[in-house]
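Novice: here is a sequence with its predicted model. Questions after.
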Amino acid sequence: MVDATMMDEFFSLFVEEFGAPNSSRPVPDDRFAKYGGILPECLLSFWRSCGFACFGGGLFWMVDPEDHVGRAQDWTRGIPDWDGKALHVFARTAFGDLYAFEPESGRVLSVYCISGLLMTERRSPASRADGEKSVRSFFAISNPEDFDFTDEDDVPLFSRALETLGALNADEVYGFEPLLALGGRASLDHLRKLRMDVHLDILRQFSTPTLRMV
């Protein structure tokens, strides 16, 4: 259940696009104490309004950063200007893409784990207000197509994966076996429900991440 009284207009646009959460759990009080002053206030207000929740039948998940400590940093090792930066994962997709906030610059880093592509804004480190703007914009302009994955015929996979493989648990993702990096095919027949932590670790082992500024 979303508490509409705690939503700002940007998150309201997200909920209009994705619908109410399919499942949710309350955010522990200590998370607000720990991440206040680190994460943008708008993100904390999203937590208050809907908790750690999944949307779109499990396509998009707002996650507990404590469950993903060090995970985004694994993908920025060796990347100039990003190696060693503090990164706090606040969302992920059914296919294991990660979205992390970097407090120093106020930027959102998108980590597309299947392809090994990292994307972020092309701007210099700025103010905390810019961090609020980055996160609000992330949610306001999002639509389900942004978080889906297409097969080798460029057809979205999520709805078919949901019907064929069933809904994901909070610790699961849809992943390809064999990995695409090892010659696997991007097809529904090769998609499986996998443990998220294990699968993302394996993807990282066979990836050479590259950064793209937009």
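Specialist: Sure thing, it's come through.
Novice: could you use CA atoms for every contact and neighbour count after this?
Specialist: Fine.
Novice: quick one: what helix or strand has the residue nearest to the spatial centre of the chain in it?
Specialist: In the chain, the C-alpha closest to the average C-alpha coordinate belongs to residue 92, at a distance of 2.4 Å (C-alpha atoms, centre = their mean). Counting by DSSP states H and E, the secondary-structure element that holds residue 92 is strand 88-93.
Novice: what separates the next helix-or-strand element following that strand from the chain centre, distance-wise?
Specialist: Sequence-wise, the next helix or strand beyond strand 88-93 is strand 98-102, with elements assigned using DSSP H and E. Going by C-alpha atoms, centre = their mean, to the nearest Å, the spacing between the C-alpha centre of strand 98-102 and its chain's C-alpha centre is 7 Å.
Novice: list the helices and strands strand 98-102 packs on?
Specialist: Under the contact criterion of 3 or more C-alpha pairs under 8 Å, 6 or more residues apart in numbering; DSSP states H and E, the helices and strands touching strand 98-102 comprise strand 88-93, strand 107-112.
Novice: this is the other structure I want to compare:
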Amino acid sequence: MNNSEYIADIFSENGAFEKAQQVSSDTVETYRSKLPDLLLEIWKQHGVGSWYNGLYRLCMPDDFKGLLSQVFHADDDFSHNDCHVIAYSAFGNLVVWSERHGFVEISLLRGELTCNDLLHPEKKTGSSISLTSEFYMLSEKSSLEAHNIYDEADKPLFARARKRLGDLEPGECYGFFPALAMGGAPRLENLKRTKALEHFLFLAQLQQFTLMDYLSRPIRAVRMIG
């Protein structure tokens, strides 16, 4: 398959972007050789935008400038100089592309980082297949559940947060106040709509992150980041 076919499949599965924003050709060229050609082609054809009522949003890496340095610090494998935030969830899951290691996923709420290509290089696929899998699989229930947050009764919060607080605009998220890492509880009444960069920076500064291996059995904590 070529990139056009991959893109057609992605948007056939997830629908058109909501709250789409165009990406200039100059910006696309700025990231040439830093990000996969498939992602740059999505930017050219569709811009960036949200899927699933704002639960998941493709973004510009510059929107989160400074954030990754607070997560990685002086880590040997991950650096803000060659890693780029390309998408994020409504509650603070970051989808990052590493020029060295491909996909990196960061949970700001759990203080965890995963990078399957680093830990399991034998399973590594090409960038187009990796990106298509990430975006295409969003439509599956398990993927959407992974980006949602659950309350103390194990009930999903996103739809109720959206009803109570309104739809997220680009650059916004739903954040817990007080933050869960500070002893806050995952309750609907503790959620607020807030600026994503400011809130994500705050969450990143609260903790040191752990590299997790979710493909191993049992799941294991590999090491601390930084």
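Specialist: Great, that's in hand. Note that the structure is predicted; figures quoted are calculated from it, not measured.
Novice: just give the closest residue to the residue opposite the residue nearest to the centre of the first structure in the second structure once aligned, not the sequence neighbours.
Specialist: Residue 92 of the first structure maps onto residue 88 of the second structure when the alignment is built from TM-score structural alignment. Nearest non-adjacent residue to residue 88 of the second structure, counting by C-alpha to C-alpha, 6 or more residues apart in numbering: residue 94, 4.5 Å away.
Novice: looking at it, the one you found is touching residue 84, isn't it?
Specialist: No. No contact is recorded between residue 94 of the second structure and residue 84 when judged using C-alpha atoms under 8 Å, the distance being 9.8 Å.
Novice: distance between the ends of stretch 68-78 of the first structure?
Specialist: Terminal residues of stretch 68-78 of the first structure are spaced 20 Å apart (C-alpha to C-alpha, to the nearest Å).
Novice: give me the contacts around that stretch.
Specialist: For stretch 68-78 of the first structure, contacts defined as C-alpha atoms under 8 Å, 6 or more residues apart in numbering pick out 82-89, 98, 100, 111, 116, 204, 209.
Novice: can I get the buried part of the residues you listed as one ChimeraX selection?
Specialist: Restricted to buried positions by 16 or more other C-alpha atoms under 10 Å, the ChimeraX selection for the contacts of stretch 68-78 of the first structure reads:
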select :82,86,87,88,89,98,100,111,116,204,209
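Novice: which one of the contacts of stretch 68-78 of the first structure sits closest to residue 169 of the first structure?
Specialist: Within those, proximity to residue 169 of the first structure (C-alpha to C-alpha) peaks at residue 98, which comes in at 16.4 Å.
Novice: what about that closest one, distance to residue 119 of the first structure?
Specialist: Noted for residue 98 of the first structure: a distance of 11 Å to residue 119 of the first structure, by C-alpha to C-alpha.
Novice: what's the overlap in contacts for those two?
Specialist: Among the neighbours of residue 98 of the first structure, those also in contact with residue 119 (C-alpha under 8 Å, 6+ apart) are 110, 111.
Novice: circling back to that earlier point, for the helices and strands packed on strand 98-102 of the first structure, could you give me TSV that also reports distance to residue 17 of the first structure?
Specialist: As requested, these are exported to TSV (distance: least, C-alpha to C-alpha, whole Å):
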stretch	distance to residue 17 of the first structure
strand 88-93	16
strand 107-112	20
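Novice: which residues does whatever residue of the first structure lines up with residue 135 of the second structure contact?
Specialist: The criterion is TM-score structural alignment: under it, residue 135 of the second structure has residue 139 as its aligned partner in the first structure. Going by C-alpha under 8 Å, 6+ apart, residue 139 of the first structure touches 10, 11, 13, 14.
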